[in-house]
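# sequence first, predicted model second:
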Amino acid sequence: MSVVSLPPTPGHARHYAIVPAAGHGSRFGSETPKQYLSLLGRPLLHHTLAVLCACPAIDRVFVVLAPDDDWWGGFDWSALGSKLETVRQGGATRAASVQAGLAAAATAAADDDWVLVHDAARPCLSASALNQLLQTLADDPVGGLLAVPVADTLKRSDQRDRVAGTVPRDGLWQAQTPQMFRYGLLRDALQRFPDVTDEAGAMEATGHVPRLVRGELANLKVTYPADLALAERLLATAPRG
């Protein structure tokens, strides 16, 4: 049974972005944390933060780092401007890092303000996809996320990596970020359900129904070395607008 949410309080809702960047990216197989790998001459994380910092609708961008992060200080982030704030209270999980970002925003954010959580390893988010998310969800009482419909045939495997069945793809979407929710609702959802893999999962667990906003295939998450090469080609050949 879904929760019926009250309409947001009239007025101008502010927007805050949180980028959890406390992980190492062990699946990538690099000694350098994935978010600091070089991408077109800058850290991968720089590209991720740049589109958020450049968005006029976003008031602040909180990047959540591990307390012992020795990498951040080795780069120049000044081009990103004054919106960017660092939070050195990242946790062992994504949800813990997002909660640290929410705590940092607590002095400024009202319950009906928006929070956009974006993966540190998604450097190819375009301004147009970001604006589509903001505009589509502007009057939504809960929020939603960028996602793309699953186009490929899906197979379920057995323990021997042989096909155990074909999964119908009708109605299936691949979740992306940013995921954008009302500050108060997201804070409460993550407090109740801290073991989820994304913010939408916490909202779903509380009974809310997030809205799916069609994103772009180019908004890939860099997980393996081949993804980094693809991200470089995408950024080099396409304007982020």
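Alright, I've got the coordinates.

# going forward, measure contacts and count neighbours with C-alpha atoms only.
Fine.

# where does the residue of the chain positioned farthest from its centre fall, helix, sheet strand or coil?
If you look at how far each residue of the chain sits from its centre, by C-alpha atoms, centre = their mean, the farthest one is residue 160, at 33.7 Å. Secondary structure state of residue 160, per DSSP: H, G, I helix; E, B strand; the rest coil, is coil.

# comparison target, given below:
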Amino acid sequence: MSSKVWAIVPAAGIGSRMQADRPKQYLLLNNRPVIFHTLSRLVSHPQIEGVVIALSANDPYWPSLNLPADWPVHTTIGGDERADSVSNALRLLQNLTDTNPWVLVHDAARPCIRHSDIDAMLQQLGNDPVGGILGVPLTETVKRVDANNHIEATVDRSGLWRAATPQMFRLMALSEALTQARQANINVTDEASAMEFMGLNPKIVAGHADNIKITLPQDLALAALFLQQQENGEAA
């Protein structure tokens, strides 16, 4: 796949589970905010034309990020929900390009994304009629529980995956899917859910397990370890 793609980063969330004084994407990881690492991985990929990031209104942390001047990063205002932020970013992107490019939507709090995983997505999805997402097959035993956390059943894990990002779809198709889901009052937790609502079947591309999403305080130390391992060329 030789054509350029764009990336979108929804970053208007507050990350309340971190119990920190700022959104998790602005917590320090190896002396840089998490989102700096994430954006660095995206803008340095040779096939990514640029990044559109959706920020909360009056975000007090973004101006102090001091991104390199040559990074092709564009900003817009996010919304109350992830889908709203992605939709706003897609609208801005339509003004930045006169084509219908592939778009990689990536979590701001996934700073360990590997270029090799992006390469795998571009290769496996470049000619796909729908697109798809990065994911990891489940290896742990899965339990279904009741409201009191008592186990009701052991779930067959074959065919079950943990959805991750990036999630890769065509600009216009994803924009339409998010619009249709919103009009139907469907709560989509990721972009693939919106495409599924349209009756489409995105593909999952296997990625590395170190592409973690920083959600809890202990995840910062784990991400730092993974970044170090990646720098040393160690598998994860």
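Perfect, thanks for sending it. Treat the numbers as computed from the prediction; the structure is a model and nothing was measured.

# in structure 2, which residue is most central in space?
Here the mean C-alpha position of structure 2 is nearest to the C-alpha of residue 106 (C-alpha atoms, centre = their mean), at a distance of 2.2 Å.

# counterpart of that one in structure 1?
The equivalent of residue 106 of structure 2 in structure 1 is residue 118 (alignment by TM-score structural alignment).

# what does residue 63 of structure 2 give?
Counting by TM-score structural alignment, residue 63 of structure 2 lines up with residue 73 in structure 1.

# what number of residues lie near its match?
In terms of burial, residue 73 of structure 1 registers 8 neighbours under the definition other C-alpha atoms under 10 Å.

# do you know how far it is from residue 172 of structure 1?
41 Å (C-alpha to C-alpha, to the nearest Å).

# quick check: the gap between residue 119 of structure 2 and residue 40 of structure 2.
Note on residue 119 of structure 2: its distance to residue 40 of structure 2, by C-alpha to C-alpha, is 16 Å.

# how about residue 5 of structure 2?
Residue 5 of structure 2 sits 16 Å away from residue 40 of structure 2, going by C-alpha to C-alpha.

# check contacts around the closest residue to residue 42 of structure 2 other than its chain neighbours.
Excluding the flanking residues, the one nearest residue 42 of structure 2 by C-alpha to C-alpha, 6 or more residues apart in numbering is residue 48, at 6.8 Å. Residues near residue 48 of structure 2 by C-alpha atoms under 8 Å, 6 or more residues apart in numbering: 4, 5, 6, 7, 42.

# the same query, at a cut-off of 6 Å, please.
4, 5, 6 (C-alpha atoms under 6 Å, 6 or more residues apart in numbering).

# can you find the partner of it in structure 1?
Under the alignment (TM-score structural alignment), residue 48 of structure 2 maps onto residue 58.

# which residues in structure 2 form helices?
34-43, 82-96, 115-125, 171-183, 191-197, 218-231 (DSSP state H).

# give me the buried positions along the lengthiest strand in structure 2.
In structure 2, assigned by DSSP state E, the strand with the most residues is strand 161-170. Judged by neighbour count using 16 or more other C-alpha atoms under 10 Å, the buried positions of strand 161-170 of structure 2 are 163, 164, 165, 166, 167, 168, 169, 170.

# any chance of CSV for these, columns distance to residue 202 of structure 2?
What follows is those, written out as CSV (distance: C-alpha to C-alpha, whole Å):
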residue, distance to residue 202 of structure 2
163, 11
164, 13
165, 13
166, 13
167, 9
168, 9
169, 9
170, 12
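
# out of those, who's nearest residue 28 of structure 2?
Relative to residue 28 of structure 2, the closest of the buried residues of strand 161-170 of structure 2 is residue 165; by C-alpha to C-alpha it sits at 21.2 Å.

# right, and that closest one touches residue 134 too?
Yes - proximity of residue 165 of structure 2 to residue 134 meets the contact threshold set by C-alpha atoms under 6 Å, at 5.4 Å.

# ok, for the residue opposite residue 79 of structure 2 in structure 1 once aligned, nearest residue in space, not its chain neighbours?
Taking TM-score structural alignment, residue 79 of structure 2 has residue 91 as its aligned residue in structure 1. Distance criterion C-alpha to C-alpha, 6+ apart; nearest residue to residue 91 of structure 1, sequence neighbours excluded, is residue 97 at 4.9 Å.

# quick one: contacts for that neighbour?
By C-alpha under 6 Å, 6+ apart, residue 97 of structure 1 lies in contact with 20, 90, 91.

# residue 156 of structure 1 now?
163, 164, 165 are the contacts of residue 156 of structure 1 under C-alpha under 6 Å, 6+ apart.

# structure 2: which residue goes with the residue farthest from the centre of structure 1?
Alignment note (TM-score structural alignment): residue 160 of structure 1 maps to residue 148 of structure 2.

# residue 143 of structure 1 too?
Using TM-score structural alignment, residue 143 of structure 1 lines up with residue 131 in structure 2.

# OK, contacts around its match?
Contacts for residue 131 of structure 2 (C-alpha under 6 Å, 6+ apart) come out as 125, 168, 169, 202.

# for burial, what's the neighbour tally of the corresponding residue of structure 2 for residue 132 of structure 1?
Under the alignment (TM-score structural alignment), residue 132 of structure 1 maps onto residue 120 of structure 2. Residues lying near residue 120 of structure 2 (other C-alpha under 10 Å) number 15.
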